[in-house]
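**Q** got a sequence here, can you build the structure:
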Amino acid sequence: MGVLSKPLPLEIWMLIVKLLKPNTKANAKALRALSRCCRALALPSQRVLFNDLHIPRTCTVLPSRRAGALARLKDAFTRSPHLATFVRRVCYVIEDPDSDSENTTLHWILNQLTGNLSGVQVEYISKTPSAPYLDWDTLDARLRSSIMHTVQAPRLESLSLLWIKNLPLSGLVSLSPDLTRVKLEVKIQQESVERSESLNSNGTPRRMDPTQNNKRRLPQIMDFQYYDHDMDGVLASRPFVFDFEQLQFLQISWGNELQCAMGKELIKASSKLEGLACKSIAGLAKAMLDCSSEHSLTTLAIRLSHETASQTVPDPDEYDLFLGFIEELEFLAGKNAVKYLMVHFDTTKEAHDRLTSCLSRFDEVITREAFPHLEHFELEIWVHYSEPYYVPHGSRLEDSWAERNRAQCRGVSAIPGLKFGCQVEIMLKCDL
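**A** Prediction:
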């Protein structure tokens, strides 16, 4: 073992180790060097190095690189088993399910992660845009078991499961009671018997006696992001597999009748809701007022999408480019505590041209009287394009459109104490 080259007190070196983050190759190299040069710094350096574990991803240029990285990680855990106990957060991206199902080294590494895990992210990235979800049933049983080993870690506080379908609901029933943050982009697998037991005759979720679930303490979720459009599974089961009484931030689809009913139930279940993000908005303002959340909700983010399939310019007399958003803002006028308001549009070039000429309507509804606590209003527009020749000058065009849109909102810009931002991004279609 070497020696420290600079005559600094050991306490200073300990502080340096704590401040270093292994997010760059230089920092990781420095931490490895410090762990070797001083016995007192070995464990602190290793704890920082292994705090966040990203399972190596596939390198298309050098496919063997991932195998080598996994082998080195297995060797490190084999020679020094305590290193696995330092892992607090793990991120595993599934790119080749067939290969990973046969990768015993990967399974072994996932199974070494102990009960000290506080954060887990499992995400599938599809090579086929038309099939974005990974079918859980197609995974090898060993890989499913290894993933569930991490997902059901006893001290887990944060969980993200993204782009997975046919995920068994049973896998989410035994989660850590310490869980507070959940992000799901999943489609839950449910037997028809389970669905019939959890739904009323009219298709709405059936309320069951909460004492039926008194064998375990439910996770008290504070941050919940769930974008399953059919709203089956996680939210359809009764009693809830989560406790939403402490919910502070909710991100959810808000479109059809069942989604709205579920959203209202979640809003009502929480007495501490501060932030709400929704896809679509019809009836949202009334739901907020009915659930008496208007005085606690300080952050409101809305995502709206125009009909991109149409190649014609929508007739403003027949098609509301704001998709009912203006009316919802009018309904909230003077009855809200919103400090941060963000509206996002997914639109086409044709619809964006029309939208720009209508943005002055925000001046009519966003006033200091209507939103007395508003501090920040953010307008974000993604223009979906199919003309690649705009790419080289995309940034210049985006800036020009953003400036033009800001000019349409002079009244909003002039509100004292209000920060107003407008951002435009050109999004190219994947099939070009």
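**Q** every contact and neighbour count from this point should use C-alpha atoms.
**A** OK.
**Q** OK, contacts around residue 20?
**A** Applying Cα atoms under 8 Å, 6 or more residues apart in numbering to residue 20 gives the contacts 27, 31, 48.
**Q** can you pull the contacts of the residue nearest in space to the middle of the chain?
**A** The geometric centre of the chain, computed from its C-alpha atoms, lies nearest to residue 183 (Cα atoms, centre = their mean), at 5.2 Å. Contacts for residue 183 were tallied using Cα under 8 Å, 6+ apart; they are 159-162, 224-226.
**Q** re the thing from before, next, format the contacts of residue 20 as JSON lines and append neighbour count.
**A** Converted to JSON lines, the contacts of residue 20 look like this (neighbours: other Cα atoms under 10 Å):
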{"residue": "27", "neighbour count": "15"}
{"residue": "31", "neighbour count": "25"}
{"residue": "48", "neighbour count": "20"}
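**Q** closest one of those residues to residue 168?
**A** Out of the contacts of residue 20, the one with the shortest distance to residue 168 is residue 48. That distance is 34.2 Å, counting by Cα to Cα.
**Q** residues contacting that closest one?
**A** Contacts of residue 48 were listed using Cα under 8 Å, 6+ apart, and they are 17-18, 20-22, 86.
**Q** any idea how far it is from residue 70?
**A** Distance check for residue 48 against residue 70: by Cα to Cα, to the nearest Å, it reads 19 Å.
**Q** got it, and residue 260?
**A** Separation of residue 260 from residue 70 (Cα to Cα) stands at 45 Å.
**Q** to check against the first, give me the structure of this:
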Amino acid sequence: MAVLSRPLPLEIWMKIVELHKSDKHTLRALSRCCRSLAPLCQRILFNDLRIPRLYPSWPSDRAYALARLEDAFTQSPHLAAFVRSVFYVIEDEDGENTSVHWILGQLKHLTDAEVHYVPKELNTRLDWGALDMRLCSSIMHVIQSPNLRCLTLTRIKNMPSSLFRILASSLAILTLDDVEVEEESSSSCLPDSEVASGPVQSRIPQIKHLYFYDRDTAERGSRGVLCSRPFIFDFKELGFLHISWGNERESALAKELMKTASKLKGASFQVDSPLKTTAGVAQAILDYCLDDLTVLTFGLSHRMPTSQRPVDNDPFLGLAEEFQLLSGRNKVKFLSIHFHIPSGHLNGLTFCLSRLDDAIADAFPHLEHFDLQIWVYFLRMRGRKLAFDLEALADEWTDRNRLQFQKSCRIPGLRFDCRVHILDA
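**A** All right, here's what the predicted structure looks like:
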């Protein structure tokens, strides 16, 4: 084995570290064997922090991970300063988990925060007002980080509206998935001292990317974060909008945001039920003169949220007709359509795709990239083995659906991606 006559310069070692960013085992080894490289390795290793959900099959995994983090931050407090991104899934037991409270409290230099709640029952959200005060304070400490650029919140109700009025002015990317607020006067989890101690907002955050999904729930009091007027965020610089569409409330909010955003370059509309339609999308694009819109995405779900059946059987939920309204009056270069359907509906969808092909070919003369993804939910009996290969079946279905787009594939220079994914329902 060759031996170096002289040690490598530190700059070369630093480049080696950069090349191994994704190799956690190598970085840990380097940080232990080379004191000079330890800070750089640790900065990469602790840049992203995950506090995952509790899995009943492996309950000790989360507790072990939390214990290791608490020990690391206690032994070497500087490690917490390296954390820039946190991903945290709230568990019902976290109100009494002082390790979670303490770890979140050490994170003072965050630029990216994700706080999720994964419900154990369908269509339920976490009640912020019922949370332990210590856990509320820890989460607020994360959300109100002074240098935060990206914030994601999912499935939380009764959050204090004042919390969103004191977010960092640097916030640019915001994801709100089924998040509901209440006024401070009725909030049981936000004392006046917490409001007063929050950061002073130098300016309203200018949101450049907004992901806003509103799920239909029976208990909804219709008090979303974006219900206040004027908006508590500045959307004039909004470049990408990802939003629910289909019922009157969803469509009205989407139109208002489209009207406010004068620099919109991309829009994604999610229709989460076959009881809804895409009707009105094209007219909104035309009404608000979105001439710079070059990216257009649609998510169409045929998974039934209730026992009701849709009135008609249009697999495109009105999308082909919307494309006809846009015909030749747009500059869209990237088009993406995602279908979510039960396996029994796939043949019907495939049979109709040629109609969608005609609409796309006529509507988008500037199209450069068309992406079609079909997510098929395959229901099988628990414990029963399938008599066929799901991967091979997905390949076969992909080829069959790809062949339906003969006309749009003749658009000069078009890149067409098509894929069928099969998932267990």
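**Q** can you say which of the contacts of residue 48 of the first structure are buried?
**A** The neighbour-count test (16 or more other Cα atoms under 10 Å) marks 17, 20-22, 86 as buried among the contacts of residue 48 of the first structure.
**Q** check these and tell me the two furthest apart.
**A** With distances taken as Cα to Cα, the most widely separated pair in those is 20 and 86, at 15.9 Å.
**Q** tell me which of the contacts of residue 20 of the first structure are still there in the second structure?
**A** Checked against the second structure using both residues aligned by TM-score structural alignment, their matches' Cα atoms under 8 Å, those keep these contacts: 27, 31.
**Q** what would the contacts of residue 20 of the first structure look like in CSV with secondary structure and distance to residue 414 of the first structure?
**A** Putting the contacts of residue 20 of the first structure into CSV (DSSP: H, G, I helix; E, B strand; the rest coil; distance: Cα to Cα, whole Å) gives the following:
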residue, secondary structure, distance to residue 414 of the first structure
27, helix, 46
31, helix, 50
48, helix, 47
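**Q** show me which of the contacts of residue 20 of the first structure is closest to residue 372 of the first structure.
**A** Using Cα to Cα, residue 48 comes nearest to residue 372 of the first structure of those, at 44.9 Å.
**Q** which residue in the second structure aligns with the closest one?
**A** In the second structure, residue 48 of the first structure lines up with residue 44, judged by TM-score structural alignment.
**Q** residue 137 of the second structure: what secondary structure?
**A** The three-state label given to residue 137 of the second structure by DSSP: H, G, I helix; E, B strand; the rest coil is helix.
**Q** trace it over to the first structure, please.
**A** Aligned by TM-score structural alignment, residue 137 of the second structure pairs with residue 145 of the first structure.
**Q** for residue 324 of the first structure, see how far away that match is.
**A** With Cα to Cα as the criterion, residue 145 of the first structure and residue 324 of the first structure are 46 Å apart.
**Q** go on, residue 305 of the first structure?
**A** From residue 305 of the first structure across to residue 324 of the first structure, the span is 12 Å (Cα to Cα).
**Q** need the helices for the stretch 101-250 of the first structure, in chain order.
**A** In the stretch 101-250 of the first structure, the segments counted as helices under DSSP state H, counting those that start in this stretch are 104-112, 141-151, 170-173, 192-198.
**Q** residues in the second structure aligned with the first one?
**A** Counting by TM-score structural alignment, helix 104-112 of the first structure lines up with residues 98-106 of the second structure.
**Q** next, count neighbours for the aligned residue in the first structure for residue 410 of the second structure.
**A** Structural correspondence for residue 410 of the second structure with respect to the first structure (TM-score structural alignment): residue 414. Other residues lying near residue 414 of the first structure total 13 when counted by other Cα atoms under 10 Å.
**Q** circling back to that earlier point, nearest to residue 122 of the first structure, of the buried ones among the contacts of residue 48 of the first structure?
**A** When those are compared for distance to residue 122 of the first structure (Cα to Cα), residue 86 comes out closest, at 19.1 Å.
**Q** hang on, isn't the closest one packed against residue 50?
**A** Yes. Shown here, residue 86 of the first structure and residue 50 form a contact pair, counting by Cα atoms under 8 Å, at 5.8 Å.
**Q** just the strands in the stretch 1-150 of the first structure please.
**A** Along the stretch 1-150 of the first structure, the segments classed as strands by DSSP state E, counting those that start in this stretch run 52-54, 89-94, 119-124, 134-135.
**Q** let's have the ones you listed in JSON lines, adding distance to residue 287 of the first structure and mean neighbour count.
**A** Shown next, in JSON lines, are the strands of the stretch 1-150 of the first structure (distance: least, Cα to Cα, whole Å; neighbours: other Cα atoms under 10 Å):
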{"stretch": "strand 52-54", "distance to residue 287 of the first structure": "40", "mean neighbour count": "17"}
{"stretch": "strand 89-94", "distance to residue 287 of the first structure": "36", "mean neighbour count": "19"}
{"stretch": "strand 119-124", "distance to residue 287 of the first structure": "32", "mean neighbour count": "21"}
{"stretch": "strand 134-135", "distance to residue 287 of the first structure": "34", "mean neighbour count": "20"}
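**Q** no more questions from me, cheers.
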